[in-house]
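Asks: need a structure here:
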Amino acid sequence: MRLLRLRQFLFLSLTAVFMLPVLAVMASWLSMGQADGAARQILLEMAQTVLPDYLGTTLLLSALVGLGVVAVGLSCAAAVTLFDFSGRRFFEWALLLPLAMPAYVVAYAYTDFLQFSGPFQTMVRELTGWQGRVFPEVRNLGGAAWVFIFSLYPYVYLLARTALSERAVHLMEAARLLGAPMRRRVLEIALPLARPAVAAGTALALMETLADFGVSSYFGIQTFTAGIYKAWLSMDNRLAAAQLATMLLMMVALLLFLERRSRQKLRFAASRGARAGSMDARPLKLTGRPLLLAWLLCGVPVLAGFVLPVLFMLRPLMADWSVLSWGSFLGWAWNSVRLGLLSAVLAVALALVLAFSVRRRPDAPTRWAVQLAGLGYAVPGAVIVVGLLLPVGWLQARWPETGAGYLMTATAFGLVWAYLVRFGAVALQSVQSGYARIPVSFDDSARMLGSGEWGLLKRVHWPLLKRSTAGALLLVFVDVMKELPATLVLRPFNSDTLAVVAYQLARDERLGEAALPSLALVLVGLIPVIILSRTLRSNPA
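Replies: Reported below is the predicted structural model:
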């Protein structure tokens, strides 16, 4: 009994570690009554000045990105699913390539090529003799929306493609036999089937938009995430940063709720027997103008979200290799790989502990605790940073001898903790998906043969979870390599990562030097994209 209580205490303590940043941010409202007059005055001034801008800009950016990812992702998913045309197999996997591109890398690439002093406008001025601006300014709200749309549309594309491929072709064939024209078949049959998947993909894209710091900071856009860092680092006001973080967290919680609701409705588009039926349903063959339109619909997102940014970044490298510092680059790459591997191993280990606990004791408290621990991926990095530093500042002010501030900011401890909170949910979902494929009868058989819990995990579960844990390691590793907001604040001295260096070089207008670390991040991001595309090809819906 004592051992069981100890295990429950450790399990709840582990869950609390994941939830501490969110709890600390929410608890900041309790300190409003004790806040000094200066802090309250800053909050009032923010409410009268910058807060409306933060809210308006964030909502407008979210609306533009939401409409854009739906238009691009759904049209591409419908094209490759409902129609058959030359190049369709290529576009099925090529449309996933922008998943490998961090949004802030795309922003650097377009800025370098299209800015006033960039090669595009310089070439046009030399050819035409025009001395003014040829292309409008990129670093604004419209440019940020463009970057997010073509970086995040694969969320909608992937989910909508899965939903459409399961039943839409068969039902559209049935509608055709009943005499329905193509326009009606698409608008009244196919698109309603994909509606829950589109809503879920849009919610995921908007959560990434709200969590972004690199694009909004580089473009000078007044979003909540940029405001949090400004309040913390420029104004040196933790309370104001915590209040802004709470508002951002509430917006993300609303999107998370809508995403879960949409995911629950996916069963209407994915019922059993989707392949059943005597009719030989095939996608409609396209030729002539419809074929050109399909190429345009699928080709523009691939060009805008992957091909052009890569070419824009390769240009300065090919023009002048002397801007590269390979010694520094190897140091940045080693820091990124080291943090990625350490965080991935710890995240998978903790995910195994949590998933195994739910497997052995599937009671309500355990399931609720694991679900709370799995919400970290929806929490923006800025909120995690504020949530970690608030209690550390409180401890450091009251008990300086603890050295909590040094441990959190001068070592990798705080950074790895932030990674575990942010990306532990990725590992947990992968491990739980692996457990879902292991019958419970295996556990009963092992217990009847006298196997203990450690033997059950080692001899029965682990051999069947190797693929899931390997996938979890890869996903967490790639996410940590690309993470920017938490790394920018919590990294130890002299331990810059590829993401931080790319951001700092781009901010200093040294875009040629920022190309190499940015391209390295793209190459790392290509690994899960390639695996995902191969999985979809080997297991067609």
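Asks: make it CA atoms for all contacts and neighbour counts henceforth
Replies: Fine.
Asks: ok, R238 touching K230?
Replies: No. R238 lies out of contact with K230 (CA atoms under 8 Å); the separation is 10.4 Å.
Asks: If you count surrounding residues, which of these two has more?
Replies: R238 (20 against 17; other CA atoms under 10 Å).
Asks: What is the burial count for the residue nearest to C298 when sequence neighbours are not counted?
Replies: Leaving aside its sequence neighbours, C298 sits nearest to C76 (CA to CA, 6 or more residues apart in numbering; 5.6 Å). Residues lying near C76 (other CA under 10 Å) number 28.
Asks: Another sequence for comparison is provided below:
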Amino acid sequence: MIALYNNKRWKLSSYVIALVLILPMLVMLVGSVSASTKLFSHLWQTVLPSYLANTLLLAFWVVLLALFFGVLSASIITQTNIVFKQYLRWLLLLPLSMPAYLVAYLYTDLFDYAGPVQRILRSWFDWQTPNDYWFFDIRTLPGAALMLALVLFPYVYMLTRGALEHQDQNLFRASRLLGLTAKQSFFSVALPLARPAIAVSASLVLMETLADFATVQYFSVNTLTTAIYDTWLGYGDLAAANTLASILVLIILFVVLAEQRSRSGVTHQSARPSLKRELIQLSVGQQLLASLFCWSLVVSGFLLPIVLLIIMAVQYSDITQLSALILTGMNSLKISFFAATTAVFIALLLGLYQRLHTDKYRKIPLQVSGFGYAVPGTVLAMAMLSTLGPLDHWLNRAGELLGFSAPGLILSGSLFAIVFALVVRFSAIANGTITSGITQIPQSLDYAPASLGVNLLGSITKVHLPILTPTILMAWLLVFVEAMKELPAVLLLRPFNFETLSSQIYQLISNEMLEQGALGAILIVLFGLLPIVLLNKNKERV
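Replies: As a prediction, this is how the structure comes out:
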């Protein structure tokens, strides 16, 4: 890593931005420590232990299922000669575009007692009442875990596949010479080498599970996220909600530190690995089982839900729904545009600061600014209310003292709060993408402008930004799509009479009326497909 410039304003602005992004979390944590409420004590003595147990149990099952789905599918794609591999390789990423609460509603509608599956079974076997037969209940904790795992396993699949594809095949040849079979080499060499990638993916799945709100609430599975939501909106006790949110943050912090510790001391492979691999040749029966497994993940995680949404849209859509969709769609586009643009600008500022500045601690602002990704949207909303609410009251009192009319809730009651929360939540995505692009720039291009007398601004605008343009577009698109899908923070922070696609669909799902919002749900899924398609194209070029 090199350092060329010593601009004090750049240094100050970088640290100030990092502090602003982490400030809501600090305010919330301080408030939770100083708060002592009867409501929290009551919750702790009654329902909170069961909520905590449900949270941990749900996280365990989701991670376990996601690891099973993701590692096994990645192993099949990279290590075997499965048919249609070129299609399955990217089709297995598609469930990532599906919000879990959509999948949960669609499968509930499909398999519930009044759904088509049970109606058909009753007509075939002449069953009259539920006492005549047994059928699994999908609206349970295991059902919620399965729904979440179906849309989150692509994290595990994508990272594990990448790790397996870039392993040095000379290691496997050496293990074969030592007498190991292909199967033994895979379990003794390939999987241990892929452990860091598997650990990272498992931590991502765990954080997404802990952040989920809509799925567990729809399935009536009480977790810490639903407890935070109910404590604030149901009881109006922000202090108790902050305390619950702090507990969730501490759990996530423990997970992040444990994951980082698990990867400490891991060494890289050789700089010039041999990537030419010998695939395991599957028999006809093995081909059938492997194909059935992979295609069932694609169908259950994406194809079946999107087909059900299309059928709903065709049957129930009308002009009134289309006009409402345009309004909520514009709201979603507005806040996602501002959030993505702001997050990418901050990522460029901090990423280039880390690359080009002489500050000894120049890595700190970038690392601090990305902490928000590990924080669930519900917790982040609590942090925003704890920070912006008092600031609004202070501004109102200051305005009145100066003889002006009170401006109202200009921060906590406006779109500013939503955009701010989205920037804090997804800055890590922009940071990671931009930093990855910056590391690909040769160091000679950092030295060349300085040696020619070009100042900092000229070097960035004429050299770095043109090279980073594709990376900037990818980072912007990733944050934009995630902001479009964000639900908990939008639900808690949105102004009155303001709906986005995600909040509108959630309201319709809560009222068992998703058919009325099928077009909006399809639109969210289509936006979610964009980065998957672009990422797949980039991978194919490599």
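Asks: Per the alignment, name the residue of structure 2 opposite the residue nearest to C298 of structure 1.
Replies: Under the alignment (TM-score structural alignment), C76 of structure 1 pairs with S73 of structure 2.
Asks: Let me know the helix or strand that its match is in.
Replies: Assigned by DSSP states H and E, S73 of structure 2 falls within helix 48-79.
Asks: how much does that helix stray from structure 1?
Replies: When structure 1 is overlaid, helix 48-79 of structure 2 sits 0.8 Å from its aligned residues on average, using mean CA distance after the TM-score superposition for structure 1.
Asks: in the helix or strand that that helix is followed by, what's buried?
Replies: Per DSSP H and E, the first helix or strand lying C-terminal to helix 48-79 of structure 2 is helix 85-91. Within helix 85-91 of structure 2, the residues that count as buried by 16 or more other CA atoms under 10 Å are 85, 88-91.
Asks: Which elements pack onto helix 85-91 of structure 2?
Replies: Helix 85-91 of structure 2 is packed against helix 48-79, helix 284-298, with contacts defined by 3 or more CA pairs under 8 Å, 6 or more residues apart in numbering; DSSP states H and E.
Asks: Show me the contact partners of the helix or strand that it is followed by.
Replies: Next along the chain after helix 85-91 of structure 2, taking DSSP H and E as the criterion, comes helix 100-111. For helix 100-111 of structure 2, the external contacting residues (CA atoms under 8 Å, 6 or more residues apart in numbering) are 115-118, 138-139, 144, 147-148, 151, 214-215, 218, 301, 305, 308, 506, 509, 521.
Asks: what does stretch 6-14 of structure 1 give?
Replies: With CA under 8 Å, 6+ apart as the test, stretch 6-14 of structure 1 has contacts from 354, 369.
Asks: once aligned to structure 2, how far is it on average?
Replies: With mean CA distance after the TM-score superposition for structure 1, stretch 6-14 of structure 1 averages 2.9 Å from its match.
Asks: Name the residues of that stretch that are buried.
Replies: Buried residues in stretch 6-14 of structure 1, defined by neighbour count with 16+ other CA under 10 Å: 11-12, 14.
Asks: cool, and stretch 136-150 of structure 1?
Replies: Buried residues in stretch 136-150 of structure 1 (16+ other CA under 10 Å): 138-139, 141, 143-150.
Asks: ok, now stretch 512-521 of structure 1?
Replies: Buried, per 16+ other CA under 10 Å, within stretch 512-521 of structure 1: 512-519, 521.
Asks: between those, which is closest to V358 of structure 1?
Replies: L521 (35.2 Å; CA to CA).
Asks: Could you pull up the contacting residues of that closest one?
Replies: Counting by CA under 8 Å, 6+ apart, L521 of structure 1 has contacts 101-102, 481-482, 498-499.
Asks: Please apply the same query to I530 of structure 1.
Replies: Applying CA under 8 Å, 6+ apart, no residues contact I530 of structure 1.
Asks: Please say which position in structure 2 it maps to.
Replies: Match for I530 of structure 1 (TM-score structural alignment): V533.
Asks: now do V353 of structure 1
Replies: Using TM-score structural alignment, the equivalent of V353 of structure 1 in structure 2 is L349.
Asks: measure that match to K360 of structure 2 for me?
Replies: 17 Å (CA to CA, to the nearest Å).
Asks: quick one: contacts for the aligned residue in structure 2 for E92 of structure 1?
Replies: Alignment note (TM-score structural alignment): E92 of structure 1 maps to R89 of structure 2. With contact set as CA under 8 Å, 6+ apart, R89 of structure 2 has these partners: I77.
Asks: Spatially central residue in structure 1, please.
Replies: Centroid check for structure 1 by CA atoms, centre = their mean gives E208 as the closest residue, at 5.1 Å.
Asks: Could you say which helix or strand holds that residue?
Replies: Using DSSP H and E, E208 of structure 1 falls in helix 191-211.
Asks: ok, V421 of structure 1 - contacts?
Replies: V421 of structure 1 is in contact with 17-19, 373, 376-377, 384, counting by CA under 8 Å, 6+ apart.
Asks: Distance check, it against A373 of structure 1.
Replies: Using CA to CA, V421 of structure 1 is found at 8 Å from A373 of structure 1.
Asks: who touches both of those two?
Replies: 18-19.
Asks: surely L23 of structure 1 meets L390?
Replies: No. With contacts counted by CA under 8 Å, L23 of structure 1 stays clear of L390, the gap being 10.5 Å.
Asks: just the helices in the stretch 101-250 of structure 1 please.
Replies: Using DSSP state H, counting those that start in this stretch, the helices of the stretch 101-250 of structure 1 run over residues 103-114, 119-128, 141-177, 182-185, 191-211, 214-219, 224-229, 238-264.
Asks: Output these as JSON lines; include the columns distance to G327 of structure 1.
Replies: As requested, these are exported to JSON lines (distance: least, CA to CA, whole Å):
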{"stretch": "helix 103-114", "distance to G327 of structure 1": "22"}
{"stretch": "helix 119-128", "distance to G327 of structure 1": "28"}
{"stretch": "helix 141-177", "distance to G327 of structure 1": "31"}
{"stretch": "helix 182-185", "distance to G327 of structure 1": "58"}
{"stretch": "helix 191-211", "distance to G327 of structure 1": "32"}
{"stretch": "helix 214-219", "distance to G327 of structure 1": "25"}
{"stretch": "helix 224-229", "distance to G327 of structure 1": "31"}
{"stretch": "helix 238-264", "distance to G327 of structure 1": "37"}
